[in-house]
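Visitor: predicted structure and sequence below. I'll ask about it afterward.
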Amino acid sequence: MDRIRSKGNVLVDLTRFAHIVFIQKSIHTIMGKKYQTILVPYDNSKYSKKALTEALEIARMFGSDLYLLTVVDALTVAPSRFYLKPGSGEGKKLDKYLKGAFSKIDLVLRDAVLKCKEKDVCADYEIVVGSPVNVILKFAKKKKVELVVMGSQGLTGFGRLRALGSVSRKVSELAECPVMIVR
């Protein structure tokens, strides 16, 4: 009886102790289905790098295309504007900061895509401002993604512009496709 647990507790245990947790929403297994499109929410953190490594292996195995998606949480950007004094020049400073941050994110993503192409995997990227869970789910649906591979923990690879919060659990619950959570 001690071994019987609710789905939620098992998921928590798995994500805490396992290297990779694969949440499958269909009867296919990872080896029984060819994934044409794979999404990797990416922010250059340790966990998103591990997720990209796993996604690259799967993509090479199946000849899949990869999408790297960085989501800049709108809540970390937008509220700042409410505290700016009109005509103070602070708005221009914020815009300059954001432009520089997005430029750095763009360089990191270009480098990641180049590494994918060096491994003969077709890859592309996008940077989107919004709610991380909503953006990831909408992007996956729009691009007809067949597998999401993402890190397991709160990701802060781009510092103050938090690209992904701790959203892997919500994405795994709400996604219409399988989700692989890499630890």
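Guide: That came through, no problem.

Visitor: all contacts plus neighbour counts: C-alpha atoms, from now on.
Guide: Will do.

Visitor: report the buried residues of the longest helix along the chain.
Guide: Scanning the chain for the longest helix, with DSSP state H as the assignment, gives helix 90-118. In terms of neighbour count (16 or more other C-alpha atoms under 10 Å), helix 90-118 has its buried residues at 91, 101, 102, 105, 106, 108, 109, 110, 112, 113, 114, 116.

Visitor: before we go on, here's another structure to hold up against the first:
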Amino acid sequence: MYQTILVPIDGSNTAESAAKEACRLASLCKARVRLLHVLDMTTMSNGFEEPDVYASTTRPLALKEAEELLTRIRAEMEKSGITVDTEIQEAMGAQIADVIVERAMTWKADIIVIGTHGRRGVRRFLMGSDAEQVARTSPVPVLLVRNEAGP
């Protein structure tokens, strides 16, 4: 069955639901989990800060928050006896979905478990969907998980 499960984590409720589902799947399959946080600094920078402020404050703070998020979810999974690795990747201008698929291929993941908001219609068109793009382009199976509380 599955030996390696990639779980992209962004701090959203849907990502938390995906992590819980991946934990259940990993327990059933005795699989290893890799939690991946893709850091998109373009969403964290206003473009007006001085380069030294970005380098000394903005980026380190974003990395610290990503580490704390991954550490928390890793600890929760390890309580269930799951072996968990964590990874932070900076998008560096790439689409987040492309980074996720590339990391899945590099890590040789058997499946990607990712949260989705389940948007439809105009909201989906305007906001896009990284999860949908991952599902469309991934060479490995993708399990889309909605927020446990509903859309």
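Guide: Cool, the structure landed. Keep in mind it's a predicted model, so treat the numbers as computed, not measured.

Visitor: tm score of chain vs chain?
Guide: Between these two chains, after superposing, the TM-score reads 0.81 (TM-score structural alignment, normalised by the length of the second structure); 133 aligned residues with a C-alpha RMSD of 1.9 Å.

Visitor: picking that back up, which strands or helices does the longest helix of the first structure pack on?
Guide: Packing partners of helix 90-118 of the first structure (3 or more C-alpha pairs under 8 Å, 6 or more residues apart in numbering; DSSP states H and E): strand 123-130.

Visitor: with the second structure superposed, average distance for whichever helix or strand comes after the strand it packs on?
Guide: Reading on from strand 123-130 of the first structure to the C-terminus, the next helix or strand found by DSSP states H and E is helix 132-142. Taking mean C-alpha distance after the TM-score superposition for the first structure, the mean distance separating helix 132-142 of the first structure from the aligned residues in the second structure is 0.6 Å.

Visitor: what range does helix 132-142 of the first structure cover in the second structure?
Guide: When the second structure is aligned by TM-score structural alignment, the counterpart of helix 132-142 of the first structure is residues 96-106.

Visitor: so how far is the matching stretch off the chain centroid?
Guide: Taking C-alpha atoms, centre = their mean, to the nearest Å, the mean C-alpha location of stretch 96-106 of the second structure is offset from the chain mean by 10 Å.

Visitor: residues making contact with it?
Guide: Taking contacts as C-alpha atoms under 8 Å, 6 or more residues apart in numbering, the residues outside stretch 96-106 of the second structure that touch it are 6, 8, 36, 38, 40, 89, 91, 112, 130-131, 133-134, 137-139.

Visitor: repeat the analysis, applying 7 Å as the threshold.
Guide: The set of residues that contact stretch 96-106 of the second structure without belonging to it, under C-alpha atoms under 7 Å, 6 or more residues apart in numbering, is 6, 38, 91, 130, 133, 134, 138.

Visitor: now it: buried residues?
Guide: Per 16+ other C-alpha under 10 Å, stretch 96-106 of the second structure contains these buried residues: 96, 97, 98, 99, 100, 101, 103, 104.

Visitor: which parts of the first structure are strands?
Guide: 20-23, 37-41, 65-73, 123-130, 147-151, 179-182 (DSSP state E).

Visitor: could you check the angle the third one makes with strand 123-130?
Guide: Which is strand 65-73 of the first structure. Angle between the axes of strand 65-73 of the first structure and strand 123-130 is 20 degrees (criterion: axes from the mean of the first three to the mean of the last three C-alpha atoms, to 10 degrees).

Visitor: Provide the aligned range in the second structure for strand 65-73 of the first structure.
Guide: Counting by TM-score structural alignment, strand 65-73 of the first structure sits on residues 32-40 of the second structure.

Visitor: what does that stretch contact?
Guide: Contacts with stretch 32-40 of the second structure, where a contact means C-alpha under 7 Å, 6+ apart, come from 3-10, 26, 66, 70, 82-91, 96.
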